[in-house]
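Student: how would this look folded up:
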Amino acid sequence: MTTLALTPPASTGRRWLVALAALAVFILVDTIGLIPFRAVAGDWTGLPRTAALAVVGYGLNLVLPLALAAVLFGPRAAPGALGLNGSILTGLAVGVAGTAVMLAGFALTAPYTPPDDAFNVLMRRALLPGIAEEILYRALLFGFLFRFARWGFLPAALVGAAFFGAAHLYQGDTPTAALEAFVMTGLGAVVFAWLYAEWRFNIWVPIAFHVLMNGMWELFTFDEAAFSSATANALRLAVIVVSVVITVAAARRRGGRVVRGKAWLWGGPAA
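Tutor: Prediction:
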């Protein structure tokens, strides 16, 4: 395939090719990604299990999207196509500011109970999945559909939200709790996609939110059915409100939002 510039392809056929290629790579990684890790790591514990998860478990989340981006846009442009060339410091600053309300809420309502093996637990349940899932779900699936295949924001984001919500159904131990998990994580996927777009496709912004929020769940004990907790859901919604306020204010200083007008429904980013 001829290398494309880091802009949406002009023809409808090429845009559909980008969309189908992104969907195919996403489904492949989402389906088989952790199988090699489970086969290799077995009952490993501690740092060896963490290292195996980073390299074997989540390696495909980075390698295959980068390979696809290299084919479509050229090797030098591949990191930019996945938003990896954005500012890590900006991502961290926005993430800390946006999730501070959740940290404050947890500190006031739940005991601080860090796990015994805090480093490995936070690596395996916060840092590594936060990075890997955002690259796969936001940078590849949503990003390629919205940014390059020129789907509208809502169609592209809702496809990712459906997959993301389904991947978290296990977090509910009853049908009602599973549905709440699906809705809340699906909503989070839409918000993370919006943050990714509005921060000019800087994947480190949603990564920071994802990692920090996951980490808080590991450091505080809320209850056995966290997704049924009105307080927990209220804190999630508070994070959304704060992140929207911060992002809209920043967009005004940059000259306007990316997702506006027809870009909500079709035609790709407006800026």
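Student: Please make it C-alpha for all contacts and neighbour counts, starting now.
Tutor: OK.
Student: Look up how far residue 157 lies from residue 196.
Tutor: Applying Cα to Cα, to the nearest Å, the value for residue 196 to residue 157 is 11 Å.
Student: the more surrounded of those two?
Tutor: Of the pair residue 196 and residue 157, residue 157 is the one with more neighbours under other Cα atoms under 10 Å, namely 27 against 24.
Student: these two touch, right, that one and residue 192?
Tutor: No. The criterion here is Cα atoms under 8 Å, and residue 157 misses it with residue 192 at 9.1 Å.
Student: Look up how far residue 129 lies from residue 41.
Tutor: 17 Å.
Student: what about the two, which has more around it?
Tutor: Relative neighbour count places residue 129 above the other of residue 41 and residue 129, with 22 against 17, counting by other Cα under 10 Å.
Student: Count the residues that sit near residue 108.
Tutor: Burial measure for residue 108: 10 neighbouring residues, criterion other Cα under 10 Å.
Student: same check, this time on the one 5 residues further on
Tutor: For residue 113, the tally of surrounding residues (other Cα under 10 Å) stands at 13.
Student: Verify the contact between it and residue 216 for me.
Tutor: No. With the criterion set as Cα under 8 Å, residue 113 and residue 216 do not qualify as a contacting pair; they are 10.2 Å apart.
Student: Here is the second sequence; please produce its structure so I can put it next to the first one:
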Amino acid sequence: MFEQTNQLGISHILTYLITGIPFFIGTLLIGKRSDFFQNLGLDKSIFKGFLFALICTLPMYIGFSAIFEFNPSIKPDAILIGVVSAGFFEELYFRGFLFGLPFRHSKLGFILSVLFGALYFGFLHLYQSNDFIELTGIFLITFLGGILFAWVYAEWNFNIWIPIFLHMLMNLAWEIFSVSDNALGGIYSNVFRFLTVGLVIILTILYKKRNGLKLSVNKNTFLLLKTNQTA
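Tutor: As a prediction, this is how the structure comes out:
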């Protein structure tokens, strides 16, 4: 693909699009064509997704700016590949399709719906190191991240823009401050990352309580569903 475009970032996006053809076809086969965007969570508020993600990732930007140096040599390709492509397509495929469709349209509960996509998501990042201990850390952090993104997707009424912008902004902070060359990072970077994770969980729970809504992931939806999620 790079040979045709001579642009690494654009080639990466085109590769994601081609790879996603089976996902798009599968989504179309599950429901009506008019439900395509709804089934992937793309019909929800983009502004709400961005605002929530921006608030939650503030600890990373504030903390990283105080500890790490700004990367003045960051290239557009790095943003297109590590931020735009990774955030949009990985959330669309792993959370919107691999997790969202089973959880919303079958009897599978949260754990059974999220497990395959989270495992695959974790394994997908193992190219980042050759050290066994570091690989274990990379797998765990991305595996648990996959579960978190799926959870927040479900709790925000299947608004895929929530995990998309969370993923994008978290990756962007990692890139512009040259935090680490892999997803694991170090002690200081993870302190601020876990503050962001804490904000994601706390603000989501507060949002549900304030609006009188029950958590979508609960004891009745954890393993198997009595009724399909039809949000």
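Student: quick one: the helices in the stretch 1-150 of structure 1?
Tutor: For the stretch 1-150 of structure 1, applying DSSP state H, counting those that start in this stretch gives helices covering 12-32, 35-41, 46-52, 59-73, 78-81, 88-109, 118-122, 128-133, 143.
Student: Let me have these in JSON lines, adding distance to residue 262 of structure 1 as columns.
Tutor: Supplementary listing: these in JSON lines, determined by distance: least, Cα to Cα, whole Å:
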{"stretch": "helix 12-32", "distance to residue 262 of structure 1": "17"}
{"stretch": "helix 35-41", "distance to residue 262 of structure 1": "41"}
{"stretch": "helix 46-52", "distance to residue 262 of structure 1": "44"}
{"stretch": "helix 59-73", "distance to residue 262 of structure 1": "26"}
{"stretch": "helix 78-81", "distance to residue 262 of structure 1": "23"}
{"stretch": "helix 88-109", "distance to residue 262 of structure 1": "27"}
{"stretch": "helix 118-122", "distance to residue 262 of structure 1": "40"}
{"stretch": "helix 128-133", "distance to residue 262 of structure 1": "28"}
{"stretch": "helix 143", "distance to residue 262 of structure 1": "17"}
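Student: out of those helices, nearest to residue 180 of structure 1?
Tutor: Evaluated over the helices of the stretch 1-150 of structure 1, closeness to residue 180 of structure 1 peaks at helix 88-109, with 18.7 Å, by Cα to Cα.
Student: Where does that closest one end up in structure 2?
Tutor: Using TM-score structural alignment, the residues of structure 2 aligned to helix 88-109 of structure 1 are 46-67.
Student: Outside of that stretch itself, list whatever touches it.
Tutor: Under the contact criterion Cα atoms under 8 Å, 6 or more residues apart in numbering, stretch 46-67 of structure 2 has outside partners 159-166, 169-170, 173, 177, 179, 189, 192-193, 195-197, 199-200.
Student: now with 10 Å?
Tutor: The contact list for stretch 46-67 of structure 2 (Cα atoms under 10 Å, 6 or more residues apart in numbering) reads 70, 156, 159-170, 172-174, 176-179, 188-204.
Student: among the residues you listed, which ones are buried?
Tutor: Buried residues within those, defined by neighbour count using 16 or more other Cα atoms under 10 Å: 70, 156, 159-170, 172-174, 176-179, 189, 192-193, 195-197, 199-201, 204.
Student: thinking again about what came up before, need the overlap of contacts for residue 157 and residue 192 of structure 1.
Tutor: Shared contacts of residue 157 of structure 1 and residue 192, defined by Cα under 10 Å, 6+ apart, comprise 137, 138, 142, 186.
Student: What residue in structure 1 is paired with residue 9 of structure 2?
Tutor: Residue correspondence, TM-score structural alignment: residue 9 of structure 2 in this structure matches residue 50 in structure 1.
Student: tally of neighbours for its match?
Tutor: Residue 50 of structure 1 sits with 22 neighbouring residues when counted by other Cα under 10 Å.
Student: follow-up on the earlier one: out of the helices of the stretch 1-150 of structure 1, deepest packed?
Tutor: Taking mean count of other Cα atoms under 10 Å as the contact definition, the stretch among those with the greatest mean neighbour count is helix 143, which reaches a mean of 31.
Student: average gap between that helix and structure 2?
Tutor: Overlaying structure 2 shows helix 143 of structure 1 at a mean distance of 0.5 Å from the equivalent residues (mean Cα distance after the TM-score superposition for structure 1).
Student: against structure 2, where does that helix fall?
Tutor: Mapping helix 143 of structure 1 onto structure 2 (TM-score structural alignment) gives residues 100.
Student: what about that stretch, distance to the chain center?
Tutor: Relative to its parent chain, stretch 100 of structure 2 has a centroid offset of 12 Å by Cα atoms, centre = their mean, to the nearest Å.
Student: how close does the aligned partner of residue 205 of structure 1 in structure 2 get to residue 54 of structure 2?
Tutor: The equivalent of residue 205 of structure 1 in structure 2 is residue 162 (alignment by TM-score structural alignment). With distances defined as Cα to Cα, the gap from residue 162 of structure 2 to residue 54 of structure 2 amounts to 10 Å.
Student: distance between the ends of stretch 248-262 of structure 1?
Tutor: According to Cα to Cα, stretch 248-262 of structure 1 extends 18 Å from its N-terminal end residue to its C-terminal end residue.
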